[in-house]
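*Asks:* quick one: sequence plus predicted model below, questions after.
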Amino acid sequence: MDSLFHYINKYASTLMSEEDFKVFRSHFIQKRIRKKQYLLAEGEICKHMAFIAKGAMRKYYIDEKGVEHIVDLYIENWWAGDRESFVMFTPSVYHIDAWEDCEVLLISRENTLKLCKECPAFNELLLKLDERNNIATQKRITSSISFTAEKRYADFVDCHPYFVQRFPQHIIASYLGITKDTLSRVRKKALKK
């Protein structure tokens, strides 16, 4: 819970007191998720968003040919979930599983809405997260339709150097929309520079 308290105060202009945080944390459920265990499976409705206190997760979908496509990667101090399913109450098209053993803090849609009304710092956090998510999505779309594999990988390493240490090449390649062989070639080329 301490990591969530510091995370919120990092992004909020109005700091949350320890007393306010006691009320705040009552809206969350602590949970451990073992490596390879699902937070969300395709077809389920995303009933909780998860703040990752410890560990790493991945979000992916499986196409009609059975090929896995990585959509998002998450580590400590990141939020995991399927926003569309969470907001619209629709079955998810994604799987989210633990890549490492994880400790998460879960919040329901109902408690999210309550906290938005009761806690200005949380509401401010959600607005900032939405802004950052929109910016990241735009950059990712531009990258996938315009950049070479070399440029995509270079940008990925610049923006997320910690992912390179936590996820294997085939996961990173899928996230970048390239093959594992292409990623291997790009990495060798980058090391020579």
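*Replies:* Ah, there it is.
*Asks:* okay, CA-based contacts and neighbour counts for the rest of this
*Replies:* Will do.
*Asks:* which helix runs longest in this structure?
*Replies:* In the chain, ranked by residue count with DSSP state H as the criterion, the top helix is helix 120-146.
*Asks:* what's the next secondary structure element after that one?
*Replies:* Along the chain past helix 120-146, the next helix or strand (assigned with DSSP states H and E) turns out to be helix 149-159.
*Asks:* okay, the angle between that following helix and helix 120-146?
*Replies:* 160 degrees (axes from the mean of the first three to the mean of the last three Cα atoms, to 10 degrees).
*Asks:* tell me the buried residues in helix 149-159?
*Replies:* 149-150, 152-156 (16 or more other Cα atoms under 10 Å).
*Asks:* pick the one among those closest to residue 50.
*Replies:* Set against residue 50, the nearest of those by Cα to Cα is residue 156 (23.4 Å).
*Asks:* separation between that closest one and residue 164?
*Replies:* With the distance defined as Cα to Cα, to the nearest Å, residue 156 ends up 9 Å from residue 164.
*Asks:* then residue 70?
*Replies:* From residue 70 across to residue 164, the span is 14 Å (Cα to Cα).
*Asks:* in terms of neighbours, single out the busier of those two.
*Replies:* Comparing residue 70 with residue 164 by other Cα atoms under 10 Å, the one with more neighbours is residue 70, at 22 against 13.
*Asks:* leaving out the residues flanking it, which one is nearest to that one?
*Replies:* Nearest residue to residue 70 in three dimensions, chain neighbours excluded: residue 60, at 4.3 Å (Cα to Cα, 6 or more residues apart in numbering).
*Asks:* take this one as well and set it beside the first:
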Amino acid sequence: MSTLLRHQLEKITPLSNEEFEYILSHFTERKFRKHQFLVQNGQPVKFDYFILNGCIKSYHTDNEGKIHIIQFGMQDWWITDYQAYYNQMTATMDIDCIEDTEVLCLSYENREKLCSEMHKIEHFFRKKTNTRNVALQQRILSLISNNAKERYNNLLEQYPQLFQKVPKHLIASYLGVTRETLSRLNATSK
């Protein structure tokens, strides 16, 4: 499964076998069961997670107990509570598994070490952060500018595989609609 990480890294920067093996030595592999937490609100965040297989959700629970899905993560994606990870503070959200999941874990210390030692890795993470920032901006603009139907169609077009892996109530939460509204949107899209 480490070939998945290598493939992602090499989309941005070429690596020798020695360079990749050195990079990989800074990761640890872990398996999580469905519903198991990678990150819990109020707990320290030690890792950024590269998903080898499975499906994950990150979310915030408001004062009324309502869950707001921030992000989903699937194979070949990265996920963590970035505020807590970068600032080495406790989590402000929860991240758990929608299905059994396997990840590569990169500690903040190892990330900083790799970035200081290897320009290629610093370049890779800068590019990935830029991509994440653009996606976050697009998500915010979609939430404030698009109606539910447009948000649904955009999600379906960008990530059709989510609809196979993620329960409908979680997709509804991500889109900011009720499950009933999601059912109506699904019916009108066919």
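*Replies:* Sure, I can see it. Quick caveat: nothing in here was measured; it's all calculated off a predicted structure.
*Asks:* still on that earlier bit, OK, contacts around the residue nearest to residue 70 of structure 1?
*Replies:* By Cα atoms under 8 Å, 6 or more residues apart in numbering, the residues touching residue 60 of structure 1 are 68-72, 94-96.
*Asks:* same question for residue 98 of structure 2.
*Replies:* Under the criterion of Cα under 8 Å, 6+ apart, the contact list for residue 98 of structure 2 reads 34-35, 54-57, 166.
*Asks:* and for residue 47 of structure 2?
*Replies:* Listed by Cα under 8 Å, 6+ apart, the contact set of residue 47 of structure 2 reads 80, 85, 105-108.
*Asks:* ok so residue 96 of structure 2 is a helix residue?
*Replies:* No. Using DSSP: H, G, I helix; E, B strand; the rest coil, the assignment for residue 96 of structure 2 is strand, not a helix.
*Asks:* I'd guessed it sits against residue 57; true?
*Replies:* Yes. Under the contact definition of Cα atoms under 8 Å, residue 96 of structure 2 touches residue 57, with a separation of 5.7 Å.
*Asks:* returning to what we had before: would you turn the buried residues of helix 149-159 of structure 1 into TSV with distance to residue 44 of structure 1?
*Replies:* Compiled in TSV, these are given as follows (distance: Cα to Cα, whole Å):
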residue	distance to residue 44 of structure 1
149	34
150	36
152	32
153	32
154	35
155	33
156	30
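*Asks:* closest to residue 18 of structure 1 among these?
*Replies:* Of all the buried residues of helix 149-159 of structure 1, residue 156 has the smallest distance to residue 18 of structure 1: 36.4 Å, by Cα to Cα.
*Asks:* what distance do you get for that closest one to residue 57 of structure 1?
*Replies:* With the distance defined as Cα to Cα, residue 156 of structure 1 ends up 17 Å from residue 57 of structure 1.
*Asks:* report the contact partners of residue 127 of structure 2.
*Replies:* Taking Cα under 8 Å, 6+ apart as the criterion, residue 127 of structure 2 is in contact with residue 12.
*Asks:* strands of structure 2, start to end?
*Replies:* With DSSP state E, the ranges of strands along structure 2 come out as 27-32, 37-39, 47-53, 55-61, 67-74, 78-79, 94-97, 101-107.
*Asks:* out of the contacts of residue 60 of structure 1, which is most surrounded?
*Replies:* Tallying neighbours with other Cα under 10 Å puts residue 96 at the head of these, with 26 neighbours.
*Asks:* so it is in contact with residue 57, correct?
*Replies:* Yes. Using Cα under 8 Å, residue 96 of structure 1 makes contact with residue 57 at a distance of 6.8 Å.
*Asks:* list residues touching both of these two?
*Replies:* By the contact definition Cα under 8 Å, 6+ apart, residue 96 of structure 1 and residue 57 are jointly contacted by residue 80.
*Asks:* Provide the count of other residues in contact range of residue 73 of structure 1.
*Replies:* Other residues lying near residue 73 of structure 1 total 22 when counted by other Cα under 10 Å.
*Asks:* since that was my last question, I'll sign off now.
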